[in-house]
Each structure stands twice: as C-alpha cells, then as structure tokens.
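A.B. asks: give me the fold of what follows.
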Amino acid sequence: MQTELGCALPPASRHAITFHLPQWSSLVPFIEKDQVGALNSGYPHMLWHDDVKDVINTREGQTAFIFTSSVSAAECKEYGTAADRGKENMLSPEDISIRVFDVKGEIRLYVVIFPESKLPILHPFWQVSGRGISSRLAEECLKNIETLREITEGSTSPIPTVKESEAHSKIRDRIAKLLERAPIGAPRRVKVAPEDVYLFPSGTAAIYSVHRHLLEARCSNPALFGFAFHNTLQIFDFFQPGYKLFGRGTDDELVDLEEFLEAQKEEGENGQAIWAEFPSNPLLTAPQLNRLRELADKYGSLLIVDDTIGGFCNVDLLSDGADMIITSLTRAFSGHADVMGASVVLNPASHRYSELKDIFNRHFVNDYYTLDAIAMEKNSRDYLARSAILNANSLALVKFLDTKAKDPNSTVRQVDYPTTSSSVVNYTAYMRPGASDFKPGYGYVFTVEFESIEATQAFYDNLDTHKGPHIGAHLTIALPYVRFWYSGQLEWVEKFGMRETQVRISPGLEDTGELVEVFKAAVMAADEIEMPK
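C.D. replies: Below you'll find the model as predicted:
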C-alpha cells in the first residue's frame, strides 16, 4: 500500500472524496480534530476542498458558507441564530449576513458570511445538511472569477438555475429502469418513471431535504427503525430532536414502535414517517419491511427506506414496500470515489404518491451541478458489472472470516452481513430474482468484530488495504466505524450492538483470491497478538 496518510485513493483525481488513515494511531488525531488540516483530500462534508476554500477567501476574521439555493442559505442562518441551543451556541443576527453573487451570469451563489470564531457553531449545518457547493462548481467559479458580480437587493436580474442536462436525464432514466428491472413477482402495473426520480447533491442533502419538507407538511416526530449512518442520526438530532430511535431494529422493537405510534395517535398526531435502512449501516441487519408497511398504513405514517447498501441491483423495495426510496449515489452507483450525488424515488404505486408528488412539486429545486451529474452518469454506466464483483468479493471475505469466527483459536468474534444475520430472511424476501444480466447478492459492506481492542488494532494495522470513511469504491476500504464516529459515545452505541472492536469493510474490485490472502495475513497478525506463539 503506497498511499500516504491523508491522501485519496488512487488515481486520486482533483475531485476525490476519500482520505487514507493507514494505522490505528492515525485515527486519534482526526477523531480529536487535531490534524484535520493535514488531510490532502477529504469527504466534502468533513473537509473543505481547496477550490471551495479559494472561492470563499473572505477577509481576515471572517469566513463563509456558499450555497446555490436561497432556501439553504436562509436555513443556515436560521440554524446559526436559533435560541433553543443557548446563547453560547448561537450567533446574533448581526453576526451573520447573506450576500448574493453571480458567476458568468449562469451560476447564482448565496454566501452566508459570519465571524471565523463562530465556525464551530455553524459547521454542523454544512456537515449535516450536505447543501454546500461541490468542488467542481467551485473550480468552475475560480476559472471564471473575473465575471463575479454581486446582486444587490431589488435587482431585477433573472435567477440562474441548474438546467436539466442530458446527464441528469440519463441518470434519472437509468435509475428508473434499474428499479423496474427484475421486479419481485409479476411486472408492476404502475412503473417508476424518470419524473419520479429526484437528484440531490449528496445523500445527506437528500435525507435532510426530505426531512425538512415532511416537517413542514406534518410537524410530528418521525421514527428511525434500526441504527443508521452517522449523518442520518445527526440530521434528526439537529433538526427534530424529538425523533424516536429503535436502534436494534429487532422484532421486539416492532412492538415498541407500535406503542410509540399509538401514543402519537392518542395525542391527536398522525405519525410523520418511519425511516429505515435496508440493510443497516454498519451491522447489516434487515428490518421486516412488510411489518413496517403495516404499521405505517395503520398509523398514517410514510415508510421511507434508504437502500444505499442493498442497492438497486440487489433488492426490490417497491413491491409491497416503501413509499419513498433514498439512495446515496456517491457509493456503489458511482463507484469511483470522485463525485457526490443522491436520488429520491417516489413509489408510483403508493397510496401516498399524489401527496408526495405535490410536496416535491412545491419544494424541489434542481441544484445538482451539471458537471457533477456528467461525472456521475459516466461512472454509473457499468454499475451492474461492478456490483457483481463487489457482491462476490464481499461474500468471499465474509465466508472466510465467518470460518474464523467459528474457530475457538481465532480472535475473530463475529461477522455482520446479511448472510450471517438472523434477519437474513427479511433481506432475502426482497432480493430480486436472478436474470441473464445480473445475479443479485447481499451488498458490498460487512463488519468484522474481534475479541479485544488489541486484536482489532493489530488487524487494522496489518490490513494491506485503504482505510477511511467511505464505502462502495473501486478499491477496498476499511474503517473502525465505532471508534471513528462514536469514540465519545461508546457506552451509548453498545446498547445497539456496536463496539470499538468492530471494523467495517467495503470490498472493492480487486482479485478475490488476492483479497482473501490480504485478510488472512491481517487476521493472523491479530491472532498472534492475542495468543503469541
């Protein structure tokens, strides 16, 4: 492994979104935010791209966030000045201003300017909402910076918008066809159309936007069934702290969920939405979607499912399933770790379809930058072919590690993957039938757990793969997920089966046999630490 600390996966393009943390000792400074500035590349919500920094370039003592939506800029200001977090965690209205600029007469920028000392207060909005400008948009602004002009209040200049490009259309058409490809049961009478697919700049932007729209439509607390990706939890924490988490997503918690929905009903509220991942990140459990569907119908809730890890190719969540599917296209759909994006798909067979369509007609604005869409469209052309390899490599590694978990002389404690979970029946119930062009599998993420922190560290340090917070790339990536995201909340997350002795793995497109050998060597190092010869 030649990639240096803080650098992106090769070929490490200008717009790469990964960074490498080669050793366990590398984690601590980044967890404690002491060396974030040392990253040469980074996930855009965690680290500003150099081009974004150059566009911001405010005067000393000031900094800014840049959005392409006036709504996002206003929500950022609203977040920063909200009094409910206490005076020490808010800005005064005088501290924050919004200025508007055009570049080339084609790009409208809404710039939220505030004191640099207040960045820790506002940074969560940038990180969690996912609405900030992309590196490609920033690069285009820098190339045309001489055309920058401020739009003053009362200006009659028309507002530039992101026009629907050929790339946008191709992506939406591709997703619609993938969702209708090899459905469970007979071909659906009502099929997803490209007009039912909405594109967003990132997965967090999609989740944040849907959540905000639903809060406006029906201001009641949503339920999150099963644990979810770190940013999803943050969105609910920051923007509706009254949400209810059923973090294990077990059959027993279905009873608790019904009690929660019943209590809402007694208070005169219809449930806003039941959210779930299929399968969950990072423990890969699959909920009983049919039961969630029954509860949603009984209590007037929407059922919203994030299928990012299961994927369009493997699972069909529209048949007797979700009202809405959210997918981070940044992951396996793109597959090259160099562009962000997400989709929200409305199920045309849902009895809530007209209501949801009306919400999106009123609120949705296309701000998925065209050059990002072009990159995403190109990357996703071989989605099925890549997914077949990702599925096969994941299953092969899981089989190897599962044999170690069953060996009393190994430090491998267990492997979390749909095939090793008691919830596998819930997953297989929604697997697409095999077809000539693709055989469905169990996804491209699994988690391996060790008996001790020492064994976990030895495995990580000796695992000759890339390491960092990303999944679905062309190369294998490992991350001590709990250690990285929840180092200050270990006792809390352990209630949901998550421990710092777990390492999340996202296999890439490498040769299967070579990958297994790489993992054998790392497990051997862990075993030797725990039980020296």
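A.B. asks: C-alpha only now, for contacts and for neighbours.
C.D. replies: Fine.
A.B. asks: which strands or helices does the top strand by length along the chain pack on?
C.D. replies: Longest strand in the chain, counting residues (DSSP state E): strand 107-115. Applying 3 or more Cα pairs under 8 Å, 6 or more residues apart in numbering; DSSP states H and E, one finds that strand 107-115 contacts strand 62-67, helix 70-80, strand 97-103.
A.B. asks: for the comparison step, fold the sequence that follows:
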Amino acid sequence: MPHVSSMPANLITSPHCHADQLGLPMPDDVHAVSACLPLWQHNIGYEEGDASVHDRLQAAYPRFCFHPLVNQLADRFLNSGNRRGLPFVSRRSAQRAADFVQHATGEVAELVAFDGHQACGVVVGSDQFKTLKQYWQHAGENVSSRVAQQLLAGHSTACSDTAVRTVVRERVAAFQNVEPNHVFLYPSGMAAVASAWRTVQALRPGSTCQFGFPYVDTLKIQQRFPDASHTFLPVGGPSDLKLLEAQCEVQPPTAVICEAPTNPLLVTPDLRRLRELADQHDFLLIVDDTLTACGNLNTTALADIAVTSLTKYFSGYGNVLAGAMTINPNGRHAARLLELVRSAFEETLSDVDVEVLANNSRDMPERVATINSNAAALADFLRSHASVQSVYYPSADDANYTAIQAANGGYGGLISIVLRKPETTTPPFFDGLEVCKGPNLGTNFTLCCPYTILAHYDELDFVETCGVSRWLLRISVGVEPIGELRSRFERALNGIMLHT
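C.D. replies: Next comes the predicted model:
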C-alpha cells in the first residue's frame, strides 16, 4: 500500500526515505518538483523506464518528467491519435521547440494556441516526440504545473509586471550586487541558460567553450541546439586553462561557459584568470552561480552574464521552478547585452509562480546561513569516517573559492561523496540513509541522490573519464539540527561496515 497521510509531511523531521514512500512528492505539495526514489534500485528502474517505479510517481522534476496536470493539459488540447504535444510558455518558445524538432528530424511541428493565453502547444508525430521532449528538458521553457492547473480551469495565466515580481527581482539583485533592471526572470534555471546562449549567439555567432564538468543540459544546449558548436574542457583545472589559452591564440571562443562551483564535484574554476583571458581575447564569460547558494561568492562581478536557478536555494522549498539571468553592469559588453536581452525578452514566469517564489524567498538569507553551517559540519564528519573515500566540498584550502568569497560567505550546501569499495557499499548505504532521497537541491530539507545515475545513466563510462564516479552520491544539506543530521549519516555508514 502507498504511504498515506492526512496532514502535509514535515520532511525535516520525517523524511521520505523508505521503500513504501516511493513516488511521494517532496515537499508534500501537489506542485512539488521532486519525488521520492528511496532505494538504489528505484533509481535504476526510474532510468530504465520501469513501470513499477514510474507508475508510483506522484511528482517529478518537471523538465525530466511530465507533471500529472501537464499530462492532463496535453491530453485535453494537444494529443490525438498518433500525434502528441507539449505546452510551452509562449508562442516564441513553442516556435523554438518546433525549430529544434525540424533541425533534428526534418519534420515540421504544429503550433497550437491556447486561446486567450500566452502559452502555446507544439504537436508532433509520435516518432518525433522524443526529440520534442529533449527540447523541453534542455531549454526549460515549460508550462508549469500551476499554469497547467489554471489553463485546465479556464483561469487567467498572466505574466504581468506586478509589485511581487518587482520584489523578486530586487531580492535577486541584492545578492548579485546589481540594480534590479539588470535582472531578468525565467520559468526555470535552464531557460535562463538557454537565453544566455541565444544572447551570445545574437551578439557574436560562433563556438562556445564549456569549461569544467557542467550540469547535463548546459552541455546539451551547446551540442544540440541549431547552429551550436563547442569545445569541452571537462576538468576545468590548470591544465584545461592552458588548453584554453592555446585555443585563444588560434581562435578564441565566442563565450566560455562555466559553473562556480561545479555540479557535482564542487570545483571552483579560476574565474579571475578566465576574466583576464576574456578581456585579452574579447570573449564573453557566462557563469552559472546556482551552487554559490545566493551570495556566498562574488561571481557576477567577474562574469558578463550570470545565470541562476531560483528553484534551488532562492526558493528553498521545492515547489516552484524559476530562473534568473543577470547582466554585469560593469562588463565591457554590458550595454549591448542589455539591448539584445531586452529586445528579445518576454515575461514568461507566471504570476501564480512568482507569488510562491516571493513567499518562499523571504527567509532565504537566514536559511542559507543555516545550510552553510550544517554542510561544513557534515563535510568534516564525512571526511573523518573510515568508510568514505572522497568528499567533494569547497574549503578554505581552495584558493579559487576563497579569492572570490563574499564577506561572511560560507561554502554552500552541496556535498558529493564516494564510499570505499563503492560497488558493494553504495547501494546499502543509500538504501539505509534516513534523509529524503530524490533529485533537486537547495531545499530546506536534506536530499540525497545517486547523481551520476540520474543525470548520466546513458553515458556512465564517458563521465567517469571526466572524473565523476558512477557511484557518486550528491547530498544537498538542509536546516535540520546538525546533531540529528550527523546521526542519520553515522547510522547509515555504520550499517555498511560488513560490506567494507
């Protein structure tokens, strides 16, 4: 029997982590952006399309799976016979999805308007639906579950310039140290990344360079979007810097894209040197600062464009998708970048989602401070445990991190670990760990997931050549009392002693 509760679950005190909680939403909210995958084998089954896993999902990360309300919307307005469709946030975003399908398959997609609404559907033949879903995942320009709910009910789905939207922009501007008119909101973090990529191509078409191992869809944009070309320097360390320097002497990229720190290895690239190279060779520097956790690092001053998933630490409660793109006002191309962004920009983060984002982010500074403290203490504990082989977490020994650390900034809330004898110890450790288990990060409740399995299941051998173990576990630390959190990890580690 599925786990049943008459009251919303408190995931801080009662995490979703047991086999009978498979598929439960995290948080306990119809609009949750994660679902519980409590056992190692559940994650394998999820990736392999096992119906016994997928049929239990009451939620999922919305770019990877379709929310039940989105499915209802597609069934009512878009799906017919062997034709299937997906709803996008605007006609322009739908046209980009259609262009992606035509570029990849040669087939022409159909655009279907939702009368009186900004959202627009894209319908393709069943053979092309997999490609349409790729764009949905990579670009993140998706109708949210709340917008789907409004459309199904015949209610307004406005994206208007409300006072609440201004508050959200002001809060983002505050941790980015810019004026609010340099901040642009999007329906997801990946939508902000995709917009940054389009802006770069509008300014200066050409090949980009991915510096350091990135989140999966950032690389896919550079690989799969029409007219995309790229070079990939997966480690992002000193040797890759030398390779980039050599490349710049021959043909500089139009832009370098990096994360600070990276996901999941938490490596901070030498942003100061990248900025020097950008100025010397006149390329743009795009920094995804999501894992700085809203202000632990001063990254925007070194970037031309900063992109942030507001779904994560800014929201912190796991029930809304959003993103932001920030233009550094002091960048050498700032005026032209602002002109290009404003000419193409449309508000696509719905008013109903902005309201939730504003409410969630009110306690962001205090919440992030607690997460910083907890993560540092948990990382110290994990480093000291005999069953843990590797701990990936920024520290005071990381010169690239500390050089750009904000005053009173911490080290963020993400930790990745690899256990000793991981092929035998990782599954039982994961199964026994008493924290919420599923994708997403930055929530007020601790989350753990087998990151490489979920993000790179079809390319495990390749990512291991980039230094990312298939057995890596990613931990997003929450605000639980640190003593309780440490005890949960200690119990799970002690439970695998027979396997080491």
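A.B. asks: which one of the helices and strands packed on strand 107-115 of the first structure is the most hemmed in?
C.D. replies: Among these, the stretch with the highest mean neighbour count (mean count of other Cα atoms under 10 Å) is strand 62-67, at a mean of 22.
A.B. asks: so where in the second structure does that strand end up aligned?
C.D. replies: Mapping strand 62-67 of the first structure onto the second structure (TM-score structural alignment) gives residues 83-88.
A.B. asks: stretch 352-365 of the first structure now?
C.D. replies: Residue span in the second structure matched to stretch 352-365 of the first structure, by TM-score structural alignment: 333-346.
A.B. asks: what is the equivalent residue in the first structure for residue 324 of the second structure?
C.D. replies: In the first structure, residue 324 of the second structure lands on residue 343 (TM-score structural alignment).
A.B. asks: surely that match touches residue 194?
C.D. replies: No. Between residue 343 of the first structure and residue 194 there is no contact under Cα atoms under 8 Å: 11.2 Å.
A.B. asks: please say which of the two ends up with more neighbours.
C.D. replies: Neighbour count, other Cα atoms under 10 Å: between residue 343 of the first structure and residue 194, residue 343 has more, with 25 against 17.
A.B. asks: ranges for the helices of the stretch 51-200 of the second structure?
C.D. replies: Assignment of helices within the stretch 51-200 of the second structure using DSSP state H, counting those that start in this stretch yields the ranges 51-54, 68-77, 91-105, 129-139, 145-153, 163-176, 189-203.
A.B. asks: average gap between the top helix by length along the second structure and the first structure?
C.D. replies: Longest helix in the second structure by number of residues, with DSSP state H as the criterion: helix 364-384. Once superposed with the first structure, the aligned residues differ from helix 364-384 of the second structure by a mean of 0.7 Å; criterion: mean Cα distance after the TM-score superposition for the first structure.
A.B. asks: the helix or strand following that helix: how far from the chain's middle?
C.D. replies: The helix or strand immediately downstream of helix 364-384 of the second structure is strand 388-392, counting by DSSP states H and E. Mean-position distance between strand 388-392 of the second structure and its chain equals 23 Å (Cα atoms, centre = their mean, to the nearest Å).
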